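K.L.:
sequence and predicted model, in that order:
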Amino acid sequence: MSEKGVLNHPFRKGELLDLNCPSREILQHIASRWGILVLIALDRETLRFSELRKKISGISEKMLSQTLQTFEKDGFIHRTMLPVMPPHTEYRLTPLGLEVYEQVIHLSDWIELNLPRVLNAGKEA
């Protein structure tokens, strides 16, 4: 890492716009319809699948499962299988997931704070 905390690697800022930049796939995972909501729902909590599904209104089991699997592969989520009957699985953000969450929550807060302005801007157009 450099002194400013930015990784020294062959990808520079702006290469996200390049079709072949691997960061596009990660961006798609995070910014997907449900990705941001899963990050926000987990916050700093450890939740079971059913708790997450209740917390994120409108998400299907399939989409929640796919999003959690993708985030686990990306290293954003840690999954723990509990040895109970019936089996329970818990999810929590990893340190990397918490870093992503910190970025996403700023966007979420901005949207919440500026929602009236955004809605009015659409009416004025």
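P.N.:
Now that the structure is in, tell me what you want to look at.
K.L.:
okay, CA-based contacts and neighbour counts for the rest of this
P.N.:
Will do.
K.L.:
find the helix or strand that the closest residue to Glu61 other than its chain neighbours is a member of.
P.N.:
Using Cα to Cα, 6 or more residues apart in numbering and skipping residues adjacent in sequence, the residue nearest Glu61 is Arg53, 7.2 Å away. Assigned by DSSP states H and E, Arg53 belongs to helix 49-55.
K.L.:
what are the contacting residues of that helix?
P.N.:
By Cα atoms under 8 Å, 6 or more residues apart in numbering, the residues outside helix 49-55 that reach it are 38, 41-42, 59-61, 64, 89-91.
K.L.:
next SSE downstream of it?
P.N.:
Downstream of helix 49-55 (by DSSP H and E), the next one is helix 61-74.
K.L.:
of all the residues in that next one, which ones are buried?
P.N.:
Using 16 or more other Cα atoms under 10 Å as the test for burial, helix 61-74 gives 64, 67-72.
K.L.:
below is an additional structure, to be compared with the one above:
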Amino acid sequence: MLDLADYDLDAEATRGAEMTVHDPKTGKPTDAVLRVIGQESAQYRANLRRIRDMVAAAPEREPADEDTQLMLSRARNAAAAITGWTNIGFGGSPIEFSLEAAIELGTKRPWFADQVLGFTAMRGNFGRG
């Protein structure tokens, strides 16, 4: 019998993990590293609520087109998992971490959001090594 009580992943998701960003063309690791939390983390859910509240405060800024809405939703879900980063920039300038910056990068570069979502979907990434 698979006893699901044996799989309480909250603590591991909350502790988080470091994720190396890989070059989207070559698949090779870069020097960019994200600190991410798992989807079971209370902080992840709090970040999603914060994003929801940001959206509710400015509904007029939401895109009308469904494709853009979908991409923005993926970027927001990925951003909710990111708690910090090193060696991330855009256009030659370093970017200081913030939830808003993470959403913007995930929107501008969907592959970035996809890497985060793929990493967080693998619960074993947050387990003790």
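P.N.:
Perfect, I can see it now. The model shown is predicted, which means the values in this text are computed figures rather than measured ones.
K.L.:
and the TM-score between them?
P.N.:
In this superposition the chains share a TM-score of 0.28, using TM-score structural alignment, normalised by the length of the first structure; 66 aligned residues with a Cα RMSD of 5.1 Å.
K.L.:
make JSON lines from the buried residues of helix 61-74 of the first structure and add distance to Ile111 of the first structure to it.
P.N.:
Listed next are the buried residues of helix 61-74 of the first structure as JSON lines, based on distance: Cα to Cα, whole Å:
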{"residue": "Leu64", "distance to Ile111 of the first structure": "23"}
{"residue": "Thr67", "distance to Ile111 of the first structure": "22"}
{"residue": "Leu68", "distance to Ile111 of the first structure": "24"}
{"residue": "Gln69", "distance to Ile111 of the first structure": "27"}
{"residue": "Thr70", "distance to Ile111 of the first structure": "25"}
{"residue": "Phe71", "distance to Ile111 of the first structure": "23"}
{"residue": "Glu72", "distance to Ile111 of the first structure": "27"}
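K.L.:
so which elements touch the helix or strand harbouring Gln103 of the first structure?
P.N.:
Using DSSP H and E, Gln103 of the first structure falls within helix 95-124. Applying 3 or more Cα pairs under 8 Å, 6 or more residues apart in numbering; DSSP states H and E, we find helix 95-124 of the first structure packed against helix 35-42.
K.L.:
and the angle for the helix it packs on with helix 61-74?
P.N.:
An angle of 80 degrees separates the directions of helix 35-42 of the first structure and helix 61-74 when computed by axes from the mean of the first three to the mean of the last three Cα atoms, to 10 degrees.
K.L.:
can you tell me what sits against helix 35-42 of the first structure?
P.N.:
With Cα under 8 Å, 6+ apart as the contact definition, helix 35-42 of the first structure has outside contacts at 29-30, 52, 55-56, 64, 67-68, 91-93, 97, 100-101, 104-105.
K.L.:
tell me the helix or strand right after the host helix or strand of Leu34 of the second structure.
P.N.:
Using DSSP H and E, Leu34 of the second structure sits in strand 29-36. Sequence-wise, the next helix or strand downstream of strand 29-36 of the second structure (DSSP H and E) is helix 42-57.
K.L.:
list the buried residues in that following helix.
P.N.:
43-45, 47-48, 51.
K.L.:
closest to Gln115 of the second structure out of these?
P.N.:
Tyr44 (16.6 Å; Cα to Cα).
K.L.:
quick one: the closest one and Ala80 touch, right?
P.N.:
Yes. Assessed by Cα atoms under 8 Å, Tyr44 of the second structure is found in contact with Ala80 at 5.6 Å.
K.L.:
overlap of the contact sets of those two?
P.N.:
Contacts common to Tyr44 of the second structure and Ala80, judged by Cα under 8 Å, 6+ apart, are absent.
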